[in-house]
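*Asks:* A structural model of the following input is requested.
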Amino acid sequence: MSTALIILAAGKGTRMSSDLPKVLHPIAQAPMLAHTMMTGRALEPDHTIVVAGHEAEAVRSAVEDIDEQATVVLQTEQLGTAHAVDQARAVLKDYDGDVVVLYGDTPFLQADTIERMIAARTSADLVILGFEAADPARYGRLLMDGDSLERIVEFKDASDEEREITFCNSGLLACDAKLLFDLISKVGNANASSEYYLTDVVELARAEGRRVTAVACDESETLGVNSRADLARADAVFQSRARAELLELGVTLMAPETVYLSLDTIIGRDTVIEPNVVFGPGVTVESGALIRAFSHLEGCHVSRGAKVGPYARLRPGAELAENTHVGNFVEIKNAEIAEGAKVNHLTYVGDASVGKKTNIGAGTITCNYDGVMKHHTEIGANAFIGSNTLLVAPVKVGDDAMTASGAVITKDVEDGALAIARAPQVSKPGRARKLMDLLRAKKKKRGEDAS
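*Replies:* The predicted model follows:
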């Protein structure tokens, strides 16, 4: 069945106490809107329409980053959920298919739940998504007669008997596009808030003799985010689920509760993750790798058998080939580390390529930035870079070449050569004692003068 998605993302989110639109606050280092859009993308919809309002340009920019094919429409005044959906009318005016309405601040809805809503459309004109609430609180209640939804009763309007109902309204629905917009055109705003509520379409559909039903999902899928506390809880829910999924897939998490994952983190089976590792956006770790404690990875690719950390930082553009070693207090940025190469201690490798089985000594720095431009360092295969070497880019060190410890390399080093670039050592017999005696005498005199 042809499907279009309308995602409501126009609200300011006053309780967030933020200048950032609510739907752009991050869960697992991605805007919560991205979670909803990625779930929807699994359905391969004909259209994805995001309704923006508060800070619309920021929302538009985020949407473009998430899905270039999505359309953003503007709700200039926030006049209720039905009014928000109606902003997509022009985009879908000739559309012959179903519309599913989602919310940008409800990030945990699952694709199979949406599929069940769409499937239910084969026997119903309008499908509402409901859930059994552990604490119904002030949710709207769904009044069912068998599998027919009779009406939605808001808490404030419900009788004592109706308030005992635990099947509650999530606000999400599926409906034929033409019917939905026809129903919305009949929604009024004669209520305390003078807003056009999407839930009113249920009563309007019933009045026309349309069949309305409800599909149930787990309450956790309907978790909405309205405050910083909600945001923290949502992130915790994501992390718990993502860790459990990794464990199920055969990844070892030595202390699962200390590992922080991003929405798009990919980790292969038989990889071991030690405690207190952070995965930023854009990380792929292949099978059989070892990520040691207190490492931070972002925008990088780690191949099979690689060892990273402890206390390593992989920044965007870091590419680690198979069986590489990146050790403690090493930072890799926009650099390729070839198979079997080792960068084990206290080193920065940025804007560089390191050849197969090359060893980078402790304290090595690729000096890649001149204050204006970034420059590339190329290190060949089987090279040995001595400890505390400074490689002033652009520069090339050839295959099987070596640099002496403490060298400052400013010129290319040919294959097989040893480069020594440091001032010669000069020893002055007895000079250390004389210097220390002089300094002590000066210190003593200063103390006497002060007194």
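
*Asks:* okay, CA-based contacts and neighbour counts for the rest of this
*Replies:* Will do.

*Asks:* contact partners for Ala56?
*Replies:* Each residue near Ala56 by C-alpha atoms under 8 Å, 6 or more residues apart in numbering is listed here: Ala10, Leu74.

*Asks:* compare with the first, here's sequence two:
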Amino acid sequence: MSDNPVALIVLAAGQGSRMQSDLPKVLHRLGGVPLVGHALAAGRAVEPERIVVVAGHGADAVKKAVGKLDPEAAIALQEEQLGTGHAVQQALPLLDGFEGRVIVLYGDTPFIGEDTLLELAAHSADVVVLGFEAADPGRYGRLVTGPEGLERIVEFKDADEATRAIRLVNSGVLAADAALLRALLPKVGNANAAGEYYLTDIPALARAEGRSVQVVTCHEAETLGINTREELAAAEAAFQSRARARALEDGVTLTDPSTVWFALDTYIGRDAIIGQNVVFGPDVTVESGAEILPFCHLEGCHVSSGATVGPFARLRPGAELGGDVHVGNFVEIKNSVLDEGVKVGHLTYLGDAHIGEATNIGAGTVTCNYDGVGKHRTEIGANAFIGSDTMLVAPVRVGARAMTGSGSVITEDVPDDALAIGRARQVTKPGLATRLMQALRQKKGQ
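*Replies:* Predicted coordinates:
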């Protein structure tokens, strides 16, 4: 990568009316995260000194989402959507003092490759336009090149037949020297049918001042923009196909690859085994040698080496599974740490808890962590045994090597090595069941 500092401007102001949605287009999800998150993630490859996201339609929602995706990104507001050139102008004040290369990306174009961005960042030309050889050039703007590089960008409606035959087309992505952008953007006019200021005017203005203008090319798939629900679905299919192929190449076993769904930041170590119909939400790490059995949903969690999860388990944000932990069917874990060797076989909810190593959690155990106002912690020591159908009413602590009797409601701390039983004494009434059923049937007239 070049030593020249880099800044990113991500255009995310459009409404996306063709999506038929009240949600800003860049907030529709792909691979478990908003579209704009893909542009931000790709942009990290160039180690940008500054990032500016230009918001417009639904700016508050975009600002909130970007804040979660990249807290260091600044937000520029484009109150009126007057074109791409106008959008970049709104971003420039937030780059005051920055001297280096600016790369302009689009929040609805999720597949720009890291290698492509690195090439844009390192290029020596004053202005670099990203183009691609289109299978069907259609109504794309054509890139007319010559011995000295890019001569001009010609919009389809303005092109003659010879120019329309050119297959090298404009992606819209552009990289330029920051000082040059500041100088040229005020010269961009809006004498066009839409009355908008277009970033595509920059190369011609730069050429007129004797600056070097070049083209970098990428594969057409990198430039796929999302404008409709159908295109979003196609992009999701493409993303999942790539994610599955990458996992297989990295040494992950996918029992039935087409049924496994990944998020943008899913990390799975080699020799992990992933069963069919497993869904990964954002922020999941599965270490080498772990196994996720079929029909599990994981989000915001960490699964250590040797652990097994499922089938039919759900790991929610904050779930941390230590080595050789076993989480069985119909178990839900949220904001809880399970130390090495813990076993949670089935039909259990653990929330806001810490479970010590080698502890066994019986079927039907529930940490009652929410009182209607606040969440409370449950602490269980190492080598404890929690009997089936135990209700642990937080805040509560069960000590190391302690036990709870099946069917207990535990409302007080249990010391180390103690047995706690919190249930009503059983009373047996001989013959009462038969007499009761007879009385009920007589009342009903049977």
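
*Asks:* which SS class is the aligned residue in the first structure for Ile9 of the second structure?
*Replies:* Counting by TM-score structural alignment, Ile9 of the second structure corresponds to Ile6 in the first structure. At Ile6 of the first structure the chain is in strand, as set by DSSP: H, G, I helix; E, B strand; the rest coil.

*Asks:* tally of neighbours for Ile6 of the first structure?
*Replies:* By other C-alpha atoms under 10 Å, 26 other residues sit near Ile6 of the first structure.

*Asks:* what of Ala58 of the first structure?
*Replies:* 14.

*Asks:* helix or strand: which one has Glu203 of the first structure?
*Replies:* According to DSSP states H and E, Glu203 of the first structure maps onto helix 200-207.

*Asks:* right, and the helix or strand after that helix?
*Replies:* Assignment by DSSP H and E places the next element after helix 200-207 of the first structure at strand 212-217.

*Asks:* now that next one on the second structure. Mean distance?
*Replies:* Mean deviation of strand 212-217 of the first structure from its aligned counterpart in the second structure after superposition (mean C-alpha distance after the TM-score superposition for the first structure): 0.9 Å.

*Asks:* how big is the angle separating that strand from helix 200-207?
*Replies:* Angle, strand 212-217 of the first structure to helix 200-207, by axes from the mean of the first three to the mean of the last three C-alpha atoms, to 10 degrees: 140 degrees.

*Asks:* contacting residues around the match of Ile9 of the second structure?
*Replies:* Thr48, Ile49, Val50, Val51, Val85, Ala88, Val99, Val100, Val101, Leu102.

*Asks:* ok, and the most crowded of these?
*Replies:* The most neighbours of any of those, using other C-alpha under 10 Å, belong to Val50, which has 29 neighbours.

*Asks:* that one -> the second structure?
*Replies:* Using TM-score structural alignment as the criterion, Val50 of the first structure maps onto Val53 of the second structure.

*Asks:* tell me the secondary structure at its match.
*Replies:* Relying on three-state DSSP, one would call Val53 of the second structure strand.

*Asks:* where's the aligned residue in the second structure for Thr166 of the first structure relative to Gly138 of the second structure, distance?
*Replies:* By TM-score structural alignment, Thr166 of the first structure lines up with Arg167 in the second structure. Using C-alpha to C-alpha, to the nearest Å, Arg167 of the second structure is found at 9 Å from Gly138 of the second structure.

*Asks:* just checking, Thr410 of the first structure touches Val397?
*Replies:* No - applying C-alpha atoms under 8 Å as the test, Thr410 of the first structure and Val397 come out as separate, 10.3 Å apart.

*Asks:* which one of Arg167 and Gly138 of the second structure has more residues nearby?
*Replies:* Between Arg167 of the second structure and Gly138, counted using other C-alpha under 10 Å, Arg167 has the larger neighbour count: 20 against 13.

*Asks:* for that one, what are its contacts?
*Replies:* Neighbours of Arg167 of the second structure in contact, by C-alpha under 8 Å, 6+ apart: Phe132, Glu133, Ala134, Ala135, Asp136, Pro137, Arg142.

*Asks:* the second one: neighbouring residues, count only.
*Replies:* By other C-alpha under 10 Å, the residues close to Glu133 of the second structure number 15.

*Asks:* quick one on the thing from earlier: ok, and the most crowded of the contacts of Arg167 of the second structure?
*Replies:* Of those, with other C-alpha under 10 Å as the count, Arg142 tops at 26 neighbours.

*Asks:* returning to what we had before: wait, the match of Val50 of the first structure touches Leu11, no?
*Replies:* Yes - Val53 of the second structure lies in contact with Leu11 (C-alpha under 8 Å); the separation is 6.1 Å.

*Asks:* in stretch 193-213 of the first structure, what's buried?
*Replies:* Neighbour counts over stretch 193-213 of the first structure (16 or more other C-alpha atoms under 10 Å) mark 195-206, 211-213 as buried.

*Asks:* go on, stretch 172-183 of the second structure?
*Replies:* Gly172, Val173, Leu174, Ala175, Ala176, Asp177, Ala178, Leu180, Leu181.

*Asks:* make CSV from those and add secondary structure and distance to Tyr267 of the second structure to it.
*Replies:* Converted to CSV, those look like this (DSSP: H, G, I helix; E, B strand; the rest coil; distance: C-alpha to C-alpha, whole Å):
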residue, secondary structure, distance to Tyr267 of the second structure
Gly172, strand, 31
Val173, strand, 29
Leu174, strand, 31
Ala175, strand, 31
Ala176, strand, 34
Asp177, strand, 36
Ala178, helix, 36
Leu180, helix, 40
Leu181, helix, 38
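
*Asks:* closest to Leu297 of the first structure among the buried residues of stretch 193-213 of the first structure?
*Replies:* Distance to Leu297 of the first structure across those (C-alpha to C-alpha) is lowest for Leu198, with 43.0 Å.
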